[in-house]
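Colleague: I'd like to go over a predicted model; first the sequence, then the structure.
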Amino acid sequence: ELVAKAKGGAPLMYASGGPGVPGHLASEMLLEQTKVRMEHVPYRGPAPATQAVLGGEVACGFLATPTVLPHVKSGRLVALAVSSEAPSSLAPDVPTLAKALNQPGLDVSFRLVLQAAKATPPAVVAEIEKHAAEIMKQADVRERLKNYDLTAVGSTSAQAQQVMTAEMKRWEPVVKRLGLKAE
């Protein structure tokens, strides 16, 4: 319905927590996939972006599940889809974007990767890697991450590098199209 509405009339505006944040990039990937145009309205963080959607300043926004879930539960917002490949454990009744748009394989989710400076000695990297893997296995850590709609993976540095390389390849066209630069 949102895509149809965006195709059918005056341009809609969407909120994000700022230029280049996950919600901005996810929205732009959605717009590219659906061949729809909307105007981006960047806010200074997820709270003001959420308030803009709640207040009707903008039509929608890709905002973090924990940020908007209280407003969805209260009936003030409608959750249309989650950006991840798999349904969210926090909002299991909300379809994935791929399912909502009937586009199998569509995934506009993000990965968080623990990083260290390139000059970090290999022994230190190994120690960090070891402790990080141990921490990611702890039930209380996994539960806390789940409350933020995050899934603990825990991997080696080589696996993390593979993830980062794949993510850069996936997001590069969107970043280039938008003309975003690291600051």
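Modeller: Okay, I see it.

Colleague: use CA for all of it now, contacts and neighbours both
Modeller: Will do.

Colleague: Now do the buried residues in stretch 15-25.
Modeller: Residues of stretch 15-25 classed as buried: 15-20, 22-25 (neighbour count, 16 or more other CA atoms under 10 Å).

Colleague: repeat for stretch 56-68
Modeller: Buried residues in stretch 56-68 (16+ other CA under 10 Å): 58-65, 68.

Colleague: Likewise for stretch 63-82?
Modeller: Under the neighbour-count criterion of 16+ other CA under 10 Å, stretch 63-82 has 63-65, 68-69, 77, 79, 81-82 buried.

Colleague: all helices for the protein, in order.
Modeller: 2-8, 22-34, 46-54, 65-73, 97-100, 122-137, 139-147, 157-178 (DSSP state H).

Colleague: any idea how far the third one is from the chain center?
Modeller: So the one you mean is helix 46-54. 16 Å (CA atoms, centre = their mean, to the nearest Å).

Colleague: can you check the last one too?
Modeller: For helix 157-178, the distance between its averaged C-alpha position and the chain's averaged C-alpha position is 14 Å (CA atoms, centre = their mean).

Colleague: structure B:
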Amino acid sequence: MFRRRHLLAAGLAPVTAGDASAQAWPQRPVRILVPYPPGSGTDIIGRILAERLQVAWGQPVVVENRPGAGGSLGTEVAARAPADGHTLLIADTGPLAIAPTLFARLGYDPLVDFAPITLLARLSYVLVVNPAVAARDAAQFVALARAQPGRVAYASVGNGSFTHLAMELFRTSEGITLNHVPYRGSAPALNDVVGGQVAAMFVNTLSSVDLIRAGRLRALAIGSQARLPVLPEVPTLTEALGKPMAAEAWFGLLAPRGTPGEIVTRIAADVATLAADPVQRARMEATGAEIAVTTPEVFAAMIREEGARWAPIVRASGAQVD
């Protein structure tokens, strides 16, 4: 498993005077492709990043949403873009680590078609239930599911999505049977949990913190390795279950394969500088995200390791997309 000790906010090689391609770049606006709709966790992080990078680069940095196929559509568009540093991609666990096993045919290879730049952040997922559900913690939820096998329903944003697989990991770990109700997107899924049509869901902190604080959702456990400042009262899954378990997605920045190494190195260094800014860190962490930047080499190794970790979970779930 990828170790946090490898996460580096410093140590990225500076661009030297001889790096002509990096010095000349960017020559025009830079677009950051986000393979999800506006308002998604990836989109929120992308827009915070774009706002700061355009100041650093002196060129407009525009977020372009290309949703579809669980993030794979926009990721494929990015893979086919010119490798000149003017098109970047923010992608997460789904299209980079889950999709290669989930899709029978995929239009890109995350290990071949991209130049990884840096990990950006980790985002925890929370096990939530409608407040009317007779479970005030994860252990009571497990007991409820055991007493009613197959009758307790949970929502996801689609077959093979992170929200689906996180619950499958939880379900198999606890030996319970749940009823999976897939939706087309996070908004309708979350609305039905809030409305009581579905009992439970794994949902990211970006989308759920305000609803939890307002009492419209009850948080049972959080998938981070430690409790989060935004929800300090919510135990981790490991605390709640008494055994190691995590439900944590990650986001990273990539460029198309063939992008000059000098440009990749410069972008990684610029992102690391922004990540070290206390104001920007506070802004990101207020959403429940944990800032975590790396070198390009470490991020490339992480993508490979995460793909290997999620492959058996996808297969065990039975989810597949033609």
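Modeller: Alright, I've got the coordinates. Since this is a predicted model, take the numbers as computed values, not measurements.

Colleague: ok so, going back, export the buried residues of stretch 63-82 of the first structure as a markdown table, with columns for distance to Ala166 of the first structure.
Modeller: Formatted as a markdown table, these follow (distance: CA to CA, whole Å):
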| residue | distance to Ala166 of the first structure |
| --- | --- |
| Leu63 | 23 |
| Ala64 | 22 |
| Thr65 | 24 |
| Val68 | 29 |
| Leu69 | 30 |
| Leu77 | 33 |
| Ala79 | 28 |
| Ala81 | 24 |
| Val82 | 21 |
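
Colleague: Closest to Leu101 of the first structure out of the residues you listed?
Modeller: Ala81 (9.2 Å; CA to CA).

Colleague: Can you tell me what that closest one aligns to in the second structure?
Modeller: For Ala81 of the first structure, the aligned position in the second structure is occupied by Ala221, per TM-score structural alignment.

Colleague: which residues touch its match?
Modeller: By CA atoms under 8 Å, 6 or more residues apart in numbering, the contact set of Ala221 of the second structure is 126-128, 137-138, 234-237, 240.

Colleague: try it again with 7 Å
Modeller: 126-127, 138, 234-237, 240 (CA atoms under 7 Å, 6 or more residues apart in numbering).

Colleague: Please point out which of those residues the first structure shares.
Modeller: By both residues aligned by TM-score structural alignment, their matches' CA atoms under 7 Å, the contacts of Ala221 of the second structure still in contact after alignment to the first structure are 234-237, 240.

Colleague: Tell me how far His131 of the first structure lies from Gln159 of the first structure.
Modeller: 16 Å (CA to CA, to the nearest Å).

Colleague: try Arg111 of the first structure
Modeller: On the measure of CA to CA, Arg111 of the first structure and Gln159 of the first structure end up 12 Å apart.

Colleague: Where in the second structure does stretch 140-153 of the first structure align, residue-wise?
Modeller: Stretch 140-153 of the first structure maps onto residues 279-292 of the second structure, going by TM-score structural alignment.

Colleague: Flag every buried residue along that stretch.
Modeller: 280-281, 284-292.

Colleague: Would you state the strands of the second structure in chain order?
Modeller: Secondary structure of the second structure (DSSP state E): strands at 30-34, 61-65, 87-92, 114-129, 153-156, 179-182, 200-204, 218-222, 248-256, 289-291.

Colleague: Let's have those in CSV, adding distance to Ile263 of the second structure.
Modeller: Putting these into CSV (distance: least, CA to CA, whole Å) gives the following:
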stretch, distance to Ile263 of the second structure
strand 30-34, 12
strand 61-65, 15
strand 87-92, 11
strand 114-129, 10
strand 153-156, 38
strand 179-182, 40
strand 200-204, 32
strand 218-222, 37
strand 248-256, 10
strand 289-291, 22
